[in-house]
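> Need a 3D model of the following:
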Amino acid sequence: MLKLRLSRGGSKKRPVYKVVVADSRFPRDGRFIEKVGFFNPLLPKDKKERVGLEAERIKYWLGQGAKPTTRVARILGENDLIPMPAAGNNPNKAVPKKERNKKEEDGSEAPKAPAAEAAPAAEAPKEEAPKAEAAPAAEAPKEEAPAEEKK
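Model prediction:
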């Protein structure tokens, strides 16, 4: 699977990244297919030299099925090459305990509504059950009557 991702360069505590197209099985800083840009996180966000992208090549690789990582998707979104991804949709990122508890509480509220829907469904069989009981009761005397006649 092809990925658009960052490959780290630079020295210790002075990172500079290349935006590359690579097979997902290749190491992060290893072999890649093509370099399509760079990213320097140490420069201020308003500097033009912070990000450099080859838009045509990136669009080509996206058309070939390459998937950007979350960080690269954000960089591409900021440069209007793809729609800006929604914040907080990274399945690989750890969720803080407080947020996890909130989600569990939200999750506990969601089943309450289907349980309320299930209650009317449970009431419907109760209405049918007396009808079913009434029918065997009517049939029971008919069965007993022939048995009494035999005596």
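> all contacts plus neighbour counts: C-alpha atoms, from now on.
Noted.
> Look at Pro39 and say how many residues are nearby.
Residue 39: Phe, not Pro. 21 (other Cα atoms under 10 Å).
> For the comparison step, fold the sequence that follows:
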Amino acid sequence: MIIETLTWGTLDITEEQIYHFPKGVPGFEEDIDFALITVEDGPFCYLQSLQNKSISFLLSDPFVFYPTYEFELPQADKEELGIIDDVNIRCMVTIKEELEHSTVNLLAPIVLNPNTRSGKQVVLHNSNYQTRHSLWNAPHDHFEKGGE
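Next comes the predicted model:
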């Protein structure tokens, strides 16, 4: 499938890259279908709206930066997404002009079911996580700021 994006121009994506968000993403409820575009050799990917070429979100594997990150996914969300075993967790990243001030949102992870290709941004209630955890000052061992 060929899609148009503001950032990368025309992309050819597969059906396996498309995730359906029945309720959209908070603030972007009209955008319900997204392509998950991976970035090679790194912990980042993009969630590109199929409805609006100018809407995309930078995501990261939170466990790369915060290996002890954990939460209990509410049963209602598991049922809504049809999650039995397989689940992928990604978190939104905000890049700042000064890269060392970039942040990751650990309070509202993106939960993806790779089997049904459905997704949802879940807000974790009763959590100590915040929407702006430092990306580069995270207690990680295997990913350096220089990308090596």
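> Any chance you could compute the TM-score here?
The TM-score (TM-score structural alignment, normalised by the length of the second structure) is 0.24; 56 aligned residues with a Cα RMSD of 4.6 Å.
> In the first structure, spot the helix with the most residues.
Counting by DSSP state H, the longest helix found in the first structure is helix 97-150.
> After the helix of greatest length in the second structure, which helix or strand is next?
Secondary structure of the second structure read by DSSP H shows that its longest helix is helix 75-81. Once helix 75-81 of the second structure ends, the next helix or strand along the chain (criterion: DSSP states H and E) is strand 88-94.
> list the helices and strands the helix or strand just after that following strand packs on?
Using DSSP H and E, the helix or strand that follows strand 88-94 of the second structure in sequence is strand 103-104. If contacts are counted by 3 or more Cα pairs under 8 Å, 6 or more residues apart in numbering; DSSP states H and E, strand 103-104 of the second structure sits against strand 88-94, strand 133-134.
> out of those, nearest to Asp77 of the second structure?
When these are compared by Cα to Cα, strand 88-94 sits nearest Asp77 of the second structure, at 13.1 Å.
> Please identify the buried residues of the closest one?
Neighbour counts over strand 88-94 of the second structure (16 or more other Cα atoms under 10 Å) mark 89-94 as buried.
> just curious, which of those residues is nearest to Ser49 of the second structure?
Nearest member of those to Ser49 of the second structure, counting by Cα to Cα, is Met92, at 14.3 Å.
> From Pro62 of the second structure, how far out is that closest one?
For Met92 of the second structure, the distance to Pro62 of the second structure equals 9 Å [Cα to Cα, to the nearest Å].
> Likewise for Ala35 of the second structure?
Per Cα to Cα, Ala35 of the second structure is found 19 Å from Pro62 of the second structure.
> Between these two, which has more neighbouring residues?
Between Ala35 of the second structure and Pro62, Pro62 has the larger neighbour count (other Cα under 10 Å), namely 23 against 20.
> Touching, that one and Ile89? I think so.
Yes. Pro62 of the second structure is within contact range of Ile89, at 7.5 Å (criterion: Cα atoms under 8 Å).
> any residues in contact with both of the two?
Both Pro62 of the second structure and Ile89 lack any common contact, where contact means Cα atoms under 8 Å, 6 or more residues apart in numbering.
> any idea how far Lys112 of the first structure is from Ala137 of the first structure?
The spacing between Lys112 of the first structure and Ala137 of the first structure, counted by Cα to Cα, is 38 Å.
> do the same with Glu123 of the first structure
22 Å.
> Then Ser11 of the first structure?
Distance from Ser11 of the first structure to Ala137 of the first structure, by Cα to Cα: 89 Å.
> who has more neighbours, these two?
A direct count of neighbours by other Cα under 10 Å for Ser11 of the first structure and Ala137 places Ala137 higher, at 11 against 8.
> Show the contacting residues for the more buried one.
So Ala137 of the first structure contacts nothing (Cα under 8 Å, 6+ apart).
> quick one: it from Pro146 of the first structure, how far?
Look at Ala137 of the first structure and Pro146 of the first structure: by Cα to Cα, they are 15 Å apart.
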